[in-house]
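Visitor: kindly return the folded structure for what I paste below:
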Amino acid sequence: MSALSKSLQVSFEILNELYTAVGAGVLGMMVLLQHGFQSHQTIKTLCVVGVTTASLIYTFSREKQKLVANKKKVVIITGCDSGLGFSLAQHASKCGFTVIATFLSLDSKGSKEIKRLYGGYIIQIQLDITDSNSIQNAVQTLEHYFSKNPDYSFHALVNNAGVMVFGEFEWQTERLIKQQIEVNLLGTFKLTNAFCHLLRKHKGRLITVSSHCALANLPGLTVYGATKAALSSWNDGLRIEMAKYGVRIITFIPGSFTTESSIMSRQLQNVQEMHDNFTEEQHRFYSDYFKRYNIYLSFITSPPEPQKIQDENLYKTFEDTLLDENPDYVYKHEPLRYKIYHFFFKYSPLVLRDYLITKFMQMPDYKSDTPSDDDFEDINVETD
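Guide: So this is what the prediction gives:
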């Protein structure tokens, strides 16, 4: 009995060390080597480190098997009126997929531009993901399409549609908060739920666009970040639920392209709505700060016309979500600055983390000795 217990204990120690080495990578292996030399278990430790090193080399050096895009694979992308959706629809079509792009309005500039550029090569449908009837019409359209093309498959649903309001949480009206929750979160839930039976039938993949705000929520984007973090958490549970049906659940986190997107296109109207709903106390308290804050944001302009984002690395990452035969759970595209900041956001003590986030955002400072109420009256002129 004691021999069996000793064998089990040794096996557990080896498995635990393997887990430590794999989880911590090079740093973990260095710690194990030091421990092995100190405890005179050099041979066992070298074996563990050798197996771990070989596993890491195999994992990171092997090329993933790729699928081949073709017209019989159908990809649906929501929110194609502008920005990311407008860009991803075009790129997926160029890859060779049959693309069904959804638009909040078929009269939008983005819809008309894609029709001008691609004609019928990109199929366009109207879809409001907050409207159950609109969602049902989209489902019926797709069911009809597959009944006419039985050899086609539903390859991917890309949940991209979303809205963002920039402003401190206290400033945001109930309508603005509700809009972000209904579009970003509840709308995505409703749409996905309606398409689940088709995803199961075709063993497709669900790609949900999240945000770096889901990894570290940022001041001024607390509501938006909360909805994106909720989507990431939802994907974690949904991934396990749908795996047994052959459906792949993927989170796609794109990088910084705010100035090439129209996600801030209604920011001036949102600022005016926040200002108009301030109480007298809020007018007094925030006056100069609110004005300086939004003057600063006014420099983050949206393009006057829908335009395709110019970032090849973004498209390469998106292609991987569609074409990796065994896709990862999360795909991130980020500039080096984001990688550095988010590394420190994740591993720093909270006090340092909050300081780094403040430096990362570079928003105007709040000053308690704000000017009088009269100065605030200029906000309409400054932001319109």
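Visitor: from here on, contacts and neighbour counts on C-alpha atoms
Guide: OK.
Visitor: and the contacts of stretch 96-103?
Guide: 69-81, 89, 92-93, 111, 121-128 (C-alpha atoms under 8 Å, 6 or more residues apart in numbering).
Visitor: just the residues you listed: which are in strands?
Guide: Lys73, Val74, Val75, Ile76, Ile77, Ile122, Ile123, Gln124, Ile125, Gln126 (DSSP state E).
Visitor: tell me which residue is most central in this structure.
Guide: Ser210 (1.6 Å; C-alpha atoms, centre = their mean).
Visitor: OK, contacts around it?
Guide: Lys228, Ala229, Leu231, Ser232, Thr251, Phe252, Ile253, Pro254.
Visitor: swap in 7 Å and give it another go.
Guide: Listed by C-alpha atoms under 7 Å, 6 or more residues apart in numbering, the contact set of Ser210 reads Lys228, Leu231, Ser232, Thr251, Phe252, Ile253.
Visitor: can you tell me which of the residues you listed lies nearest to Leu117?
Guide: In terms of C-alpha to C-alpha, no member of the contacts of Ser210 lies closer to Leu117 than Phe252, at 26.1 Å.
Visitor: follow-up on the earlier one: make a ChimeraX selection of the buried ones in the contacts of stretch 96-103.
Guide: Typed into ChimeraX, the next command selects the buried ones out of these (criterion: 16 or more other C-alpha atoms under 10 Å):
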select :69,72,73,74,75,76,77,78,79,80,81,89,92,93,111,121,122,123,124,125,126,127,128
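Visitor: please give the structure of this sequence too, so both can be compared:
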Amino acid sequence: MSISIENKVALVTGANRGIGKSIVESFINHGAKKVYLAVRNIASTKDLEEKYGNKVVTVKADVSNTKSIQELANEVKDVDIVVNNAGVGIPYPTIGNDVEKDFAQQLEVNAFGLLRIANAFAETLEKNKGALVQLNSIASIKNFPQLSTYSASKAASYSLTQGLRAELKSKGVTVLSVHPGPIATDMGAAAGFDNGASTSIVSEGIVEALKAGDFHLFPDEMAKQFEGAYQGFSDNVVMADFSE
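Guide: Coordinates of the predicted model:
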């Protein structure tokens, strides 16, 4: 289902920097009526508030806390588009003394965070015939050894995103799974990726993918290489209806 950003109310988690901040800017540039900036530190969005005035509203939210997300959903009932961008990307291999602790932390944010957002906002998005956008990664379909636990957590979130698409499609809710490669963000730099793609490639891609009614978005050059190799499996397995 096609969703235009124009005159829509959106909410973006992790909106204060990186890809999240770029999504806010792209949405407003494409005519969004209002964007909620969902962040843990409400002082971190002052520059966006100064730039966009009453087009943005900062709200406190922590995707690792169920109560926080439920309170957020009760507070903002007018949202048409929810973008779950907040995540953690800690470089950690499969073998390590604290690997269980690390993996649990990344699952808590990257996978359980999606579950919290989806369950809290499902009723509102169904009512408004809106869209849920999940920031996944190319690491959700390939494990990168130096990012092993992150890759596994994103694989879990991608699987959940597929489940959400199946459940919410019949209720008129569009679901978009976004799979960037290395992007020029603090997280990308910490993971050892230099010369990452611009955050605007992701944010502008989201606008276009929602308009096209797509489920997958592979926005940057490296991601598109993955898309080419993955397309057949996506068409014949991920997007196939095995209920018949």
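Visitor: rewinding a little: let me have the ones in strands among the contacts of stretch 96-103 of the first structure in JSON lines, adding distance to Thr102 of the first structure as columns.
Guide: Compiled in JSON lines, those are given as follows (distance: C-alpha to C-alpha, whole Å):
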{"residue": "Lys73", "distance to Thr102 of the first structure": "17"}
{"residue": "Val74", "distance to Thr102 of the first structure": "13"}
{"residue": "Val75", "distance to Thr102 of the first structure": "11"}
{"residue": "Ile76", "distance to Thr102 of the first structure": "7"}
{"residue": "Ile77", "distance to Thr102 of the first structure": "6"}
{"residue": "Ile122", "distance to Thr102 of the first structure": "10"}
{"residue": "Ile123", "distance to Thr102 of the first structure": "8"}
{"residue": "Gln124", "distance to Thr102 of the first structure": "6"}
{"residue": "Ile125", "distance to Thr102 of the first structure": "5"}
{"residue": "Gln126", "distance to Thr102 of the first structure": "6"}
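Visitor: what's the single longest helix in the second structure?
Guide: helix 148-169 (DSSP state H).
Visitor: that helix corresponds to what range in the first structure?
Guide: Using TM-score structural alignment, helix 148-169 of the second structure lines up with residues 222-243 of the first structure.
Visitor: what's in contact with the matching stretch?
Guide: Taking C-alpha under 7 Å, 6+ apart as the rule, stretch 222-243 of the first structure contacts 164-165, 169, 177, 180-181, 184-185, 210-211, 213-214, 217, 248-249, 251.
Visitor: what subset of the contacts of Ser210 of the first structure is buried?
Guide: Neighbour-count burial (16+ other C-alpha under 10 Å) applied to these gives Lys228, Leu231, Ser232, Thr251, Phe252, Ile253.
Visitor: doesn't Tyr36 of the second structure belong to a strand?
Guide: Yes - under the criterion used here (DSSP: H, G, I helix; E, B strand; the rest coil), Tyr36 of the second structure sits inside a strand.
Visitor: quick one, what contacts Leu72 of the second structure?
Guide: Contacts of Leu72 of the second structure (C-alpha under 7 Å, 6+ apart): Ala61.
Visitor: three-state assignment of it?
Guide: Applying three-state DSSP: Leu72 of the second structure is helix.
Visitor: distance of the closest residue to Phe112 of the second structure other than its chain neighbours relative to Glu204 of the second structure?
Guide: Setting aside the residues directly before and after it, Phe112 of the second structure is nearest to Ser64 in space (C-alpha to C-alpha, 6 or more residues apart in numbering), at 7.3 Å. Per C-alpha to C-alpha, to the nearest Å, Ser64 of the second structure is found 27 Å from Glu204 of the second structure.
Visitor: looking at these two, which is more packed in?
Guide: Ser64 (22 against 18; other C-alpha atoms under 10 Å).
Visitor: and that one? What does it align with in the first structure?
Guide: With TM-score structural alignment as the criterion, Ser64 of the second structure lines up with Thr130 in the first structure.
Visitor: helices of the stretch 151-300 of the first structure, start to end?
Guide: Using DSSP state H, counting those that start in this stretch, the helices of the stretch 151-300 of the first structure run over residues 174-180, 188-202, 222-243, 267-276, 280-297.
Visitor: include distance to Gln65 of the first structure when you put these into a markdown table, please.
Guide: Below are these laid out as a markdown table (distance: least, C-alpha to C-alpha, whole Å):
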| stretch | distance to Gln65 of the first structure |
| --- | --- |
| helix 174-180 | 37 |
| helix 188-202 | 20 |
| helix 222-243 | 19 |
| helix 267-276 | 43 |
| helix 280-297 | 44 |
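Visitor: relative to Thr141 of the first structure, which of those is closest?
Guide: helix 188-202 (11.6 Å).
Visitor: distance from the closest one to the middle of the chain?
Guide: 19 Å (C-alpha atoms, centre = their mean, to the nearest Å).
Visitor: ok, stretch 95-103 of the second structure next?
Guide: Here stretch 95-103 of the second structure is found 25 Å from its chain centre; the criterion is C-alpha atoms, centre = their mean.
Visitor: buried residues, it. List them.
Guide: Buried, per 16+ other C-alpha under 10 Å, within stretch 95-103 of the second structure: Asp102, Phe103.
Visitor: contact partners of that stretch?
Guide: Thr149.
Visitor: look up the closest residue to the aligned partner of Gly14 of the second structure in the first structure, ignoring the ones flanking it.
Guide: By TM-score structural alignment, Gly14 of the second structure lines up with Gly79 in the first structure. Nearest non-adjacent residue to Gly79 of the first structure, counting by C-alpha to C-alpha, 6+ apart: Ala161, 4.0 Å away.
Visitor: check contacts around the one you found.
Guide: So, once contact is read as C-alpha under 7 Å, 6+ apart, Ala161 of the first structure ends up touching Thr78, Gly79, Asn184.
Visitor: of those residues, which stay in contact in the second structure?
Guide: Counting by both residues aligned by TM-score structural alignment, their matches' C-alpha atoms under 7 Å, the contacts of Ala161 of the first structure that remain in contact in the second structure are Thr78, Gly79.
Visitor: could I get the contacts of Ala161 of the first structure as a markdown table with distance to Glu260 of the first structure?
Guide: Shown next, in a markdown table, are the contacts of Ala161 of the first structure (distance: C-alpha to C-alpha, whole Å):
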| residue | distance to Glu260 of the first structure |
| --- | --- |
| Thr78 | 18 |
| Gly79 | 15 |
| Asn184 | 20 |
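Visitor: between the contacts of Ala161 of the first structure, which is nearest Thr358 of the first structure?
Guide: Asn184 (25.1 Å).
Visitor: how close does that closest one get to Met242 of the first structure?
Guide: For Asn184 of the first structure relative to Met242 of the first structure (C-alpha to C-alpha), the value is 21 Å.
Visitor: those two - which one has more neighbours?
Guide: The neighbour count for Asn184 of the first structure versus Met242, taken as other C-alpha under 10 Å, is higher for Asn184 (27 against 18).
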